[in-house]
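Trainee: output the structure for:
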Amino acid sequence: MRILALETSAKAVSAAVTEDGKVLCSGYQDTGLTHSRTLMPIVEAMLKNTGLTVQDCDAVAVAAGPGSFTGIRIGVSAAKGLAFAADKPCAAVSTLEAMARNVAHMDALVVCAMDARRSQIYNALFTSEHGRLTRRTPDRAIGLAELAEELRSEPLPLVIVGDGAVLCEKALTESGLPCRLAPPQLVMQNAMSVALCAEDLARAGKLVSAQELLPVYLRPPQAQRLRQPPQI
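Mentor: Predicted coordinates:
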């Protein structure tokens, strides 16, 4: 199966195509430019340079969340448009599961961390053993202090991934928990891992139509929170 994948959940933006577990091509950019300016040029250049089209792919995958509200909206909207135009199914991949896939070769407890502000991170925990990931928690927003207490009796070594990894490492270290960051080339989200996770979803029969593809938010957007009346 050939998958075109997009990743726009945080500051960096990337796209990739995989086929049966092999990465055919990828593009990555982390220069501070908005995803609305960079995503589609990356996809177009990547496909043009490899002689591929969206029609040559079996599905379009995207990191559907959690993550930056704006980034997730851009990625999901682009995936829906590409899939709808080519009449292809979609794969809605957990951003956190995809980043854990980066270090599936390391035997450890993988701590996924995205900065959610207000001393919280978007987080999920996965056991990584012999190249396979086992989910330990659902995707969630959790306080750093609460996460540290949860991990206090964990016997496995802790490996941290994601754009909030440095923040998480600092909090866990200050709480007396030994941990380490994933290697620099593996710590950040990337579309290659999104595509590999999408292949698993396809094998499990969990692809959806372009119309059914939706973003996943663990908290309401700030604008929505500000509109809500204060609780008395």
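Trainee: from now on I want contacts and neighbour counts done on CA atoms only, so please keep to that.
Mentor: Noted.
Trainee: buried stuff in stretch 205-213?
Mentor: Of all the residues in stretch 205-213, those buried under the rule 16 or more other C-alpha atoms under 10 Å are L207, V208, S209, A210, L213.
Trainee: would you map the strands across the protein?
Mentor: In the chain, the segments counted as strands under DSSP state E are 2-7, 13-19, 22-29, 59-65, 90-94, 108-115, 120-129, 132-135, 140-143, 158-161, 180-181.
Trainee: kindly reformat those strands as TSV containing distance to Q189 and mean neighbour count.
Mentor: Formatted as TSV, the strands of the chain follow (distance: least, C-alpha to C-alpha, whole Å; neighbours: other C-alpha atoms under 10 Å):
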stretch	distance to Q189	mean neighbour count
strand 2-7	7	31
strand 13-19	9	26
strand 22-29	10	17
strand 59-65	9	31
strand 90-94	11	27
strand 108-115	10	26
strand 120-129	13	22
strand 132-135	16	17
strand 140-143	17	17
strand 158-161	8	26
strand 180-181	13	18
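Trainee: another for comparison:
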Amino acid sequence: MMNVIEKGILAPRQQADVSPIADASLELAADKLGLAIDTTGASCGVGLFRGTRPLVEIIIERGRTHSASLVPAIEQSLSLLDAAVADIDYYMVTTGPGSFTGIRIGLATVKGMAFPAGAPIIPVTSLAALAAPFCASSVAPGVADISLGAEPPLVVSQLDARSERLYAGAMLGHQCLVPPHATHCRAWTEQIFDELIPTYAASTPAPRLIVVGSGSQTLVTHPYWQERLSAQPLLVEYIPDQRLSARGVALAASQAVASYQQAAFVSPEALTAFYISKSQAERLAEKSGHEN
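Mentor: Modelled structure (predicted):
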């Protein structure tokens, strides 16, 4: 049985409705228990997995209250399996970009849990976790109402950083084509249409582009995107409301292991945040220092 907290209300959901991607190359060890956590956005995601098979997943949508919600959600997940922290073999966590406070809460919690036993951690970016459910030739049911066909699509994920700024990245299958970085709508549009799509289309008879994440609406409504798309017709599927989840974290972690093997794991001491940009407080401090 999988359980999901929707807006603070615990609701059961049959495990058969949330099967993971059926791709053996993505599997982590099926006999190991992994805890996946995401606290980089407005919602808080916690899940327990064996390989990519979900056992329990909890999503809390109460705004940014991760400091109060995360540990109880972890405890509830473990209790549903009659398990303890000592039973967790490894951890998976998003390191950013996203909410600076949320990132710190998630990383501090995972470090504190993993440190006593020296349990390994698989860090993944929030953009990788957004893209992961769409990066294979089939998609986990319940992730989105979408069918991908035989070939993996080009997946561009972006988070809204305001004022036409984005945190963006691109994936094709297990391959990271463009690592997460800070950009603007026009520059990202140029990179997608001038670099990514031509390279992808040259090797794929029916190229498909999936645009996912909170920055998607900002990107695809930008006049320059509309101009480029009208000049280069392409099958594009927009999924702006795809939220970060523990399931996406687990899939991104399994893809990282498939690509990097042991190098995908870090020790609790080596786990660090991936902010991309400086916080508002840091920018204000720098500005104040320059003025003084």
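Trainee: what TM-score do we get after superposing?
Mentor: TM-score for the superposed chains, counting by TM-score structural alignment, normalised by the length of the first structure: 0.88, backed by 225 aligned residues with a C-alpha RMSD of 2.1 Å.
Trainee: S36 of the first structure: which of the strands of the first structure is closest?
Mentor: S36 of the first structure lies closest, by C-alpha to C-alpha, to one member of the strands of the first structure: strand 13-19, at 9.9 Å.
Trainee: contacts only, for V208 of the first structure.
Mentor: Shown in contact with V208 of the first structure (C-alpha atoms under 8 Å, 6 or more residues apart in numbering): P89, C90, A91, A92.
Trainee: can you add distance to A98 of the first structure and give the buried residues of stretch 205-213 of the first structure back as JSON lines?
Mentor: Listed next are those as JSON lines, based on distance: C-alpha to C-alpha, whole Å:
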{"residue": "L207", "distance to A98 of the first structure": "16"}
{"residue": "V208", "distance to A98 of the first structure": "18"}
{"residue": "S209", "distance to A98 of the first structure": "20"}
{"residue": "A210", "distance to A98 of the first structure": "20"}
{"residue": "L213", "distance to A98 of the first structure": "17"}
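Trainee: map G71 of the first structure across to the second structure for me.
Mentor: Aligned by TM-score structural alignment, G71 of the first structure pairs with G102 of the second structure.
Trainee: I'd like to know how far the residue most central in space within the first structure sits from P138 of the first structure.
Mentor: By C-alpha atoms, centre = their mean, the first structure has its centre lying nearest to T95, at 2.2 Å. For T95 of the first structure, the distance to P138 of the first structure equals 12 Å [C-alpha to C-alpha, to the nearest Å].
Trainee: counterpart of the residue nearest to the centre of the first structure over in the second structure?
Mentor: T95 of the first structure maps onto S126 in the second structure, by TM-score structural alignment.
Trainee: so its match is in contact with G45, correct?
Mentor: No - with contact defined as C-alpha atoms under 8 Å, S126 of the second structure does not reach G45; the gap is 11.9 Å.
Trainee: ok, back up a step: got a list of what the match of T95 of the first structure touches?
Mentor: Contacts of S126 of the second structure by C-alpha under 8 Å, 6+ apart are T40, T94, T95, G96, P97, G98, L244, V249.
Trainee: and for S9 of the first structure?
Mentor: S9 of the first structure is in contact with A63, A64, G65, P66, G67, S68, F69, G71, I72, G75, T95, Q189, counting by C-alpha under 8 Å, 6+ apart.
Trainee: ok, A124 of the first structure next?
Mentor: Contacts for A124 of the first structure (C-alpha under 8 Å, 6+ apart) come out as L96, E97, V111, C112, A113, R135, R136, T137, P138, D139, R140.
Trainee: just P138 of the first structure next, same as before
Mentor: So P138 of the first structure contacts A124, L125 (C-alpha under 8 Å, 6+ apart).
Trainee: which position in the second structure aligns with it?
Mentor: So, by TM-score structural alignment, P138 of the first structure is matched to P179.
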